[in-house]
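S.K.: no sequence for this one, just the structure:
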């Protein structure tokens, strides 16, 4: 039965999370605005070419609104965002929202598939490692898991990506290494994105599983001579969910951020590759829009995970334990 303070506590928790989400979005868009204006070079000169007359460059600067004071540009940017307008690309002169819409699915598909691989492989490997470690046998297998997973966690994503390209794309020529040409194009980018997070999740599931298996209720369940599958899956696994959900949310956030590197290695037509080209072309509106969308996805994922944890384990989320 819920306590009288449960509903207000949930309401305050939700209000704090919404406020934190809005403040975080404001900080992101403000920092992205300031960052792009610190990039050396003149966007007007970059769009017209080095040989363009100075008069034409000044006219282009006025057209882009770059001749106005920075605070005025910032307030104009905020006003446009409030109307749902991300601006127009300096380079292509197309709406930023349209350019992002053409690429966002490729990034979400890549990150989503990588998350599925992380969850399946990470949880399965972590549970197997828990069983092996808890049994006390197969000491060598447990050490191999710890060492191998540690290497994968420490390996930078771009190093993993380059290694996969060299092995399966260049040497063996089994898989394509650039672009999105079919289902097999997903294999190497997804593996490059998922290998490190899957290893990290497996290590956390193993540690949490070993902790849960030492709890009193598990000893009671074992005394009732339950089968191992029922003991691990029905009693131990559900109690690892809170930590697993938290890590899964952080993992998806890191996967979305990791696409910036991976997409450039594999020439993937997503937001990650677009953000690098927009920075080199000094395309302020496109860079700001891409940073805002990618950061917004990460923040919304973390917000959703907070709500999911509150539903699964309210006492932990509300600080009542």
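M.R.: The structure has been received and is ready for your questions. Source: prediction; values computed, not measured.
S.K.: from here on, contacts and neighbour counts on C-alpha atoms
M.R.: Will do.
S.K.: After the longest helix anywhere in the chain, which helix or strand is next?
M.R.: Ordering each helix of the chain by length in residues (DSSP state H) puts helix 96-135 first. Counting by DSSP states H and E, the next helix or strand C-terminal to helix 96-135 is helix 139-154.
S.K.: Report the distance from that next one to the chain centre.
M.R.: Its chain's C-alpha centre and that of helix 139-154 lie 24 Å apart, by Cα atoms, centre = their mean, to the nearest Å.
S.K.: now the angle from that helix to helix 96-135?
M.R.: 160 degrees (axes from the mean of the first three to the mean of the last three Cα atoms, to 10 degrees).
S.K.: if we can go back for a sec, what packs against the longest helix of the chain?
M.R.: helix 139-154, helix 187-213, helix 241-265, helix 271-280, helix 284-312 (3 or more Cα pairs under 8 Å, 6 or more residues apart in numbering; DSSP states H and E).
S.K.: Can you give me the buried ones in that helix?
M.R.: For helix 96-135, a neighbour-count test (16 or more other Cα atoms under 10 Å) marks 96-97, 99-100, 103-104, 106-108, 110-119, 121-133 as buried.
S.K.: for stretch 202-211, same thing?
M.R.: Buried residues in stretch 202-211, counted by 16+ other Cα under 10 Å: 202, 203, 204, 205, 206, 207, 208, 209, 210.
S.K.: my guess is the fifth one meets residue 130, correct?
M.R.: Which is residue 206. Yes - at 4.8 Å, residue 206 counts as touching residue 130 under the criterion of Cα atoms under 8 Å.
S.K.: Next, show the common contact partners of those two.
M.R.: Residues touching both residue 206 and residue 130 (Cα atoms under 8 Å, 6 or more residues apart in numbering): there are none.
S.K.: How far away from the center of its chain is stretch 242-249?
M.R.: 13 Å.
S.K.: Included below, for side-by-side comparison, is a second structure:
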């Protein structure tokens, strides 16, 4: 009986030792994960940082990986004065939103894989706040600040030598059509604001944009090289490859660049060609875009009156109006 008791005690002690070892191993592994979290390779960049902000301005940043991958789980981190990186709450997509409050705030993003392991990270950017007394600057949202060169490009004035090829990395994500918001009257404040500085009335602007925005495609997902179109009744997908760009000259003398992608496989009802126009002429993450699609590449280039427009799916009506007024 005594031997049996000793044996049971030995088994219990051995079990406790194994359990303790497992716990230590788990804690050590967790510790290693914490240490390695910020040591993953820098293979992404952040767009959208303004030269400076005023206190209370909106910060909107977009991160994009240097190469296409299948992961979408971005986490954002901030720190001040080289202190510990802290994860920003409610920021789990490739877009970062915050209010400018802290001068010198560093921001970066880390992409996690499907096993929730850190895969890569972006370089960090630093928010600079300058509350100078300049009423002109206070009237602008500095999250969309442009220098003179980028402003000229946005308006369609640039040299051919400045044009560069682009990949679908620039348009990855979940996008929604703004057409339903126009029909619901949500965009009326945008047209009213435009009418204050132009010869057209708000009603004329709304009519113009109704023609431009019209589409039955309510949502588009772009993941890797795959497009998925959603209408009220259908969902269809196909893969596309880059098919160069074309430069268009408009009636006013300004120009635009169409970036073209050709279908390689997928649903036969998907268009043979998809063309992007987003006021950019070199690689950068898009904040919104105009899209043209169809089966005739050349004929699509002639279309300049209907340009379905897509913004991030996460934006509600107020967010869309805010973004449009900032441009």
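M.R.: Looks like it arrived, so ask away. Just so you know, these numbers come straight off a predicted model, no measurement behind them.
S.K.: what TM-score comes out when they're superposed?
M.R.: Taking TM-score structural alignment, normalised by the length of the first structure as the basis, the two superposed chains have a TM-score of 0.18; 107 aligned residues with a Cα RMSD of 7.2 Å.
S.K.: and the angle from the longest helix of the first structure to helix 187-213?
M.R.: 40 degrees.
S.K.: Please work out the angle formed by the directions of helix 96-135 of the first structure and helix 241-265.
M.R.: 130 degrees.
S.K.: So for the first structure, the centremost residue is which one?
M.R.: For the first structure, the residue sitting closest to the mean C-alpha position, by Cα atoms, centre = their mean, is residue 253 at 2.3 Å.
S.K.: got the contact list for the residue nearest to it when sequence neighbours are not counted?
M.R.: Spatially, and ignoring its direct neighbours in sequence, residue 253 of the first structure is nearest to residue 298 (4.7 Å; Cα to Cα, 6 or more residues apart in numbering). Residue 298 of the first structure makes contact with 252, 253, 256, 257 under the criterion Cα under 8 Å, 6+ apart.
S.K.: Can you say which of the residues you listed are buried?
M.R.: Buried, going by 16+ other Cα under 10 Å: 252, 253, 256, 257, out of the contacts of residue 298 of the first structure.
S.K.: What separation is there between the third one and residue 132 of the first structure?
M.R.: For residue 256 of the first structure, the distance to residue 132 of the first structure under the criterion Cα to Cα, to the nearest Å works out to 33 Å.
S.K.: picking up where we left off before, any chance of the helices and strands packed on helix 96-135 of the first structure in CSV, plus distance to residue 72 of the first structure?
M.R.: Below are those laid out as CSV (distance: least, Cα to Cα, whole Å):
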stretch, distance to residue 72 of the first structure
helix 139-154, 44
helix 187-213, 40
helix 241-265, 30
helix 271-280, 22
helix 284-312, 15
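S.K.: which of the ones you listed sits most buried?
M.R.: Ranked by mean neighbour count, those are led by helix 187-213 with a mean of 23 (mean count of other Cα atoms under 10 Å).
S.K.: I figured residue 278 of the first structure was touching residue 290, is that so?
M.R.: No - the criterion here is Cα under 8 Å, and residue 278 of the first structure misses it with residue 290 at 9.0 Å.
S.K.: Neighbours of residue 21 of the first structure, how many?
M.R.: Using other Cα atoms under 10 Å, the number of residues around residue 21 of the first structure comes to 17.
S.K.: With residue 31 of the first structure as the reference, name the closest of the helices and strands packed on helix 96-135 of the first structure.
M.R.: With Cα to Cα as the criterion, residue 31 of the first structure lies closest to helix 284-312 of those, at 9.4 Å.
S.K.: what about the longest strand in the second structure?
M.R.: Longest strand of the second structure, by residue count under DSSP state E: strand 235-249.
S.K.: Now do that strand: which elements does it pack against?
M.R.: Right, strand 235-249 of the second structure is packed against strand 226-230, strand 255-266 by 3+ Cα pairs under 8 Å, 6+ apart.
S.K.: The helix or strand hosting residue 159 of the first structure: which residues count as buried?
M.R.: Element membership for residue 159 of the first structure, per DSSP H and E: helix 157-164. Using 16+ other Cα under 10 Å as the test for burial, helix 157-164 of the first structure gives 157, 158, 160, 161, 162, 164.
S.K.: And for stretch 27-46 of the first structure?
M.R.: For stretch 27-46 of the first structure, burial by neighbour count (16+ other Cα under 10 Å) applies to 28, 29, 30, 32, 33, 36, 37, 43, 44, 45, 46.
S.K.: helix or strand right after whichever helix in the second structure runs longest?
M.R.: Across the second structure, the longest stretch assigned as helix under DSSP H is helix 2-36. Once helix 2-36 of the second structure ends, the next helix or strand along the chain (criterion: DSSP H and E) is strand 42-47.
S.K.: elements contacting that next one?
M.R.: Partner elements for strand 42-47 of the second structure (3+ Cα pairs under 8 Å, 6+ apart): strand 58-65, strand 118-122.
S.K.: Run a quick neighbour tally on residue 34 of the second structure.
M.R.: 12.
S.K.: ok, residues contacting stretch 200-215 of the first structure?
M.R.: Residues outside stretch 200-215 of the first structure that contact it (Cα under 8 Å, 6+ apart): 118-119, 121-127, 129-130, 133-134, 146, 149-150, 153, 218-219, 236-237, 239-240, 243-244, 247-248.
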